[in-house]
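Engineer: need the 3D shape of this:
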Amino acid sequence: MTTEGLSITRSPEGIPSPATGARVVADDRAHLFHSWEAQGDVAPIPIAGAFGRYFWDYEGKRYLDFSSQFINTNIGHGHPKVVAAIKEQADRFCMIASTFANDKRGEAARLISEIAPGELSRVFFTNGGADANEHAVRMARLHTGRPKVLSAYRSYHGGTSTAISLTGDPRRWANENSANTTANVSHFFGPYLYRSHFHATTEEEECRRALAHLAEVIAFEGPDTIAAIVLESIVGTPGVLVPPPGYLAGVRELCDRHGIMFIADEVMSGFGRAGEWFAINAWGVTPDLLTFAKGVNSGYVPLGGVLLSEAVHETFRDSAYPGGLTYSGHPLACAAAVATITVMREEGMLENAARIGERVLGPGLREIAERHPSVGEVRGLGVFWAVELVRNRETREMLVPYAAGGAAARPVDEVVAACMESGMYPVWNYNRIHVVPPCSITEEEAWQGLAILDAALRHADKYTV
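Structural biologist: Just a heads-up that it's a prediction; the model follows:
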């Protein structure tokens, strides 16, 4: 693989405008407050445009989007059919309250129900993934009459109050200063064979021991107090952790045994990311509640939601559900969802995502791992992969320590900077680079992105021992 000819390119218009870019950044820094950032460290790239698998800045530099932004532009940027659907809806009406029926809201709910696992056939629309998880937990607590929820340490479920308490990664810590943010939430270890908490050496051992651990946590927390177990079908931000065969089925069995609701968080893994409409379909398991967002309309207009089983739905047949949102099922967002699902079907994007994973990303990343001593493991499905970076393959010491920032993060920062300099924008988190391009990416573009990553990893290699 080579990066020749892939570094600096012009925007499609071919007309750089650095002065405009400087004004965009000036307004940003003067008035915007950024999420998950120390405000003094923010240095955003001003973006002038985006199309397909690329976006570009006002200098005329183009980036291959190996991040899908926040892992949500699953169909790529600016798909003309989805843009047209939003415009068409805007010409009819932009907003109508959720107390009214409208065609796109109902059609979006029907289409999502048709692709959902099992008999999940009711949709409650939210504005995004965090509030989808908030409402799923509320529904589970009301349905069971129980207060407690279990979730994994390696997880991310959103930034709102309940969602951040469910979250296992370090972003939870600073939010625990608020009263009651962690009330009735307990965490457990999920399967992660490369860094096994259970001293397992095979996937079968990891699965069996992780389920035994979860069963013990349930016993110690009190089965009759637990409303739900919340799990990402494939753990996203904390490492693209694909569960071993049998694990999700085992969680389903534990939930059934104790009358616990199984909530599958598919906010990141849904809508083609793993080569399936929902990642959990790969294991033939049906949860009681399923949350989604991001890829449902490729992020073109904010939208999320909860898929409910009939049993949960029946709880609220004669008793009002105590929750709602002004923008639940926003017409522009639902029109974008209908168009996105239609486009994904027409253009075979799920099949393309699976094919890219099998033919390019999987083999290509394994080749990269053989060449670079800094690569400890690669793992993933479809267009959902992680490259785990280490200082030493034998000890598996992380290249960047868990929860580290600042100077300690420099080794991965250098890799990311090299990728961006060569015209590819990745996702990174502590000691990992995530490879998560749109489901529509071509084989040629995927190989180009891997070539850039291959070259950039020399910066990580120099820190190995």
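Engineer: CA only for contacts and neighbour counts going forward, please
Structural biologist: Will do.
Engineer: residue contacts, the most centrally placed residue in the chain?
Structural biologist: Here the mean C-alpha position of the chain is nearest to the C-alpha of Met268 (C-alpha atoms, centre = their mean), at a distance of 2.6 Å. Taking C-alpha atoms under 8 Å, 6 or more residues apart in numbering, we find Met268 in contact with 71-72, 236, 292-295.
Engineer: element containing Glu388?
Structural biologist: In the assignment (DSSP states H and E), Glu388 maps to strand 384-392.
Engineer: buried sites along that strand?
Structural biologist: Using 16 or more other C-alpha atoms under 10 Å as the test for burial, strand 384-392 gives 384-392.
Engineer: could you do stretch 64-81 as well?
Structural biologist: Neighbour count says stretch 64-81 has 64-69, 71-79 buried, by 16+ other C-alpha under 10 Å.
Engineer: same deal with stretch 370-381?
Structural biologist: 372-381.
Engineer: run this one through as well so I can compare:
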Amino acid sequence: MSTQPDPRTKAAVKAADRAHVFHSWSAQGLIDPLAVAGAEGSYFWDYDGNRYLDFSSQLVNTNIGHQHPKVVAAVREQAAKLCTIAPGFAVDVRSEAARLIAGRTPGDLDKIFFTNGGAEAVENAVRMARLHTGRAKVLSAYRSYHGATAAAINLTGDPRRWPSDTASAGVVHFWAPFLYRSPFHAETEEQECARALRHLEDTIAFEGPQTIAAIILETVPGTAGIMVPPAGYLAGVREICDRHGIVFVLDEVMAGFGRTGRWFAADHWNVTPDLLTFAKGVNSGYVPLGGVAISAEIAATFDERPYPGGLTYSGHPLACASAVATIEAMAEEGIVENAARIGADVLGPGLRELAERHPSVGEVRGLGVFWAVELVRDRATREPLVPYNASGEANAPMAAFTAACKKSGLWPFVNMNRMHVVPPCTVSEDEARQGLALLDEALTAADAHTV
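Structural biologist: Take a look at the predicted model:
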């Protein structure tokens, strides 16, 4: 693929975009989207010939990298065989995708309901939990993101919920553990875990356990800050759910399929939920696909009772073919193991070394190729580099840092006062070290705003 400048095509692409495309999460008149010409592996490039090391994996979903030849070939082969078929039919590629996913989910999560993406997976998981229990309420964490559809956006804890919050969706938010900014005044991970579980117990008691259908957690919260849970927390939530007959849902849309160095993040803590949502890394987003992995007990609820939910494109053959090829390539090429090794040997040590030298780095945390760099104005007080949900001039320090990253050829994933270091699971050691060197350079822009 050519990375030579092509100003004429760039102009045409930009003009068509501005004339007709309505972009998500944006004030349409204030954005200037980059026109992308192509991508391969850990890189993508624009029509000006600029090449970017993709430390965002786009939206933390290209786990297998851009344009993996085995996945591209599988989509092409499936298109020649059977492009589409309704969800009610049994199709070889759909069954094989479900089998491969079920073979890697924890415990008895052996039935797969396919959706078009992560938000729809969350919607259907909540619906299943409510129907299974006959209860209405769902508990979710404040520092969370679960999607932008009706129920999923109400479950979300971050500010993207606010404009669409109906305050009547049967959702109750609570504080999950995060020692660096502990809401429980904890000083150790053990204290944070114990106090967070006690807070959840209290929330359940005051809401009425008999009214609560489910608790949903991102196994490792993604967009909200990549806060790795302390040892014992997820097991503690599992025990609470069992005691009260509450369905435990783990959202692995971002953390799943190798991102943390395991097939699923839940494997780090040997915890099995009742429902597990997935998307993104299941096929690296090559064709839209998500789903819910369902326990035997919940699946049995619908043995004789119809499940009242479905999608025209559930288990779409092209999407399932890309999932089969992705999972097979990840297994054959040791991609999950590569993510674990890069995290342990390169990203973790490298980010901690950067933290020692840059006063703007308050904390680094993560697993595999799933890391957050928390940027602060003052290490002693842990004041964020920009205020919570900052915009405009208040966000200028982060805007300067982001611009410095892009100017150097590093494409970052930035949210509030953090950069998330989330390259593809296929990233090489040399690429990871290159990214760290570019980040080192860009952090001087953040350092300029420290006290």
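Engineer: returning to what we had before: among the buried residues of stretch 64-81 of the first structure, which lie within helices?
Structural biologist: Judged by DSSP state H, helices contain the following of those: 68-69, 71.
Engineer: sorry, back to before: now the contacts of Met268 of the first structure as CSV including distance to Glu13 of the first structure and secondary structure?
Structural biologist: Converted to CSV, the contacts of Met268 of the first structure look like this (distance: C-alpha to C-alpha, whole Å; DSSP: H, G, I helix; E, B strand; the rest coil):
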residue, distance to Glu13 of the first structure, secondary structure
Ile71, 26, helix
Asn72, 25, coil
Gly236, 35, coil
Phe292, 35, strand
Ala293, 32, coil
Lys294, 29, helix
Gly295, 28, helix
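Engineer: quick check, the residue nearest to the centre of the first structure in a strand?
Structural biologist: No. Read with DSSP: H, G, I helix; E, B strand; the rest coil, Met268 of the first structure is coil and lies in no strand.
Engineer: before we move on, the earlier item: spatially, which two of the buried residues of strand 384-392 of the first structure are the most separated?
Structural biologist: Distances among these were taken as C-alpha to C-alpha; the most separated pair is Phe384 and Asn392, at 24.7 Å.
Engineer: could I get the full set of helices for the stretch 251-400 of the first structure?
Structural biologist: Along the stretch 251-400 of the first structure, the stretches classed as helices by DSSP state H, counting those that start in this stretch are 310-315, 331-346, 349-356, 362-371.
Engineer: dump the ones you listed to a markdown table, plus distance to Thr99 of the first structure.
Structural biologist: Shown next, in a markdown table, are those (distance: least, C-alpha to C-alpha, whole Å):
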| stretch | distance to Thr99 of the first structure |
| --- | --- |
| helix 310-315 | 18 |
| helix 331-346 | 12 |
| helix 349-356 | 34 |
| helix 362-371 | 47 |
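Engineer: out of these, which gets nearest to Gly129 of the first structure?
Structural biologist: If we rank the helices of the stretch 251-400 of the first structure by C-alpha to C-alpha, the stretch that ends up nearest is helix 331-346, at 13.9 Å.
Engineer: buried stuff in that closest one?
Structural biologist: In helix 331-346 of the first structure, counting by 16+ other C-alpha under 10 Å, buried: 331-341, 343-344.
Engineer: tilt between that helix and helix 349-356?
Structural biologist: Helix 331-346 of the first structure and helix 349-356 are oriented at 60 degrees to each other (axes from the mean of the first three to the mean of the last three C-alpha atoms, to 10 degrees).
Engineer: what's next to helix 331-346 of the first structure, contact-wise?
Structural biologist: Against helix 331-346 of the first structure from outside (C-alpha under 8 Å, 6+ apart): 75, 81-83, 85-86, 89-90, 93-96, 102, 104-105, 107-108, 111, 296-298, 300-303, 350.
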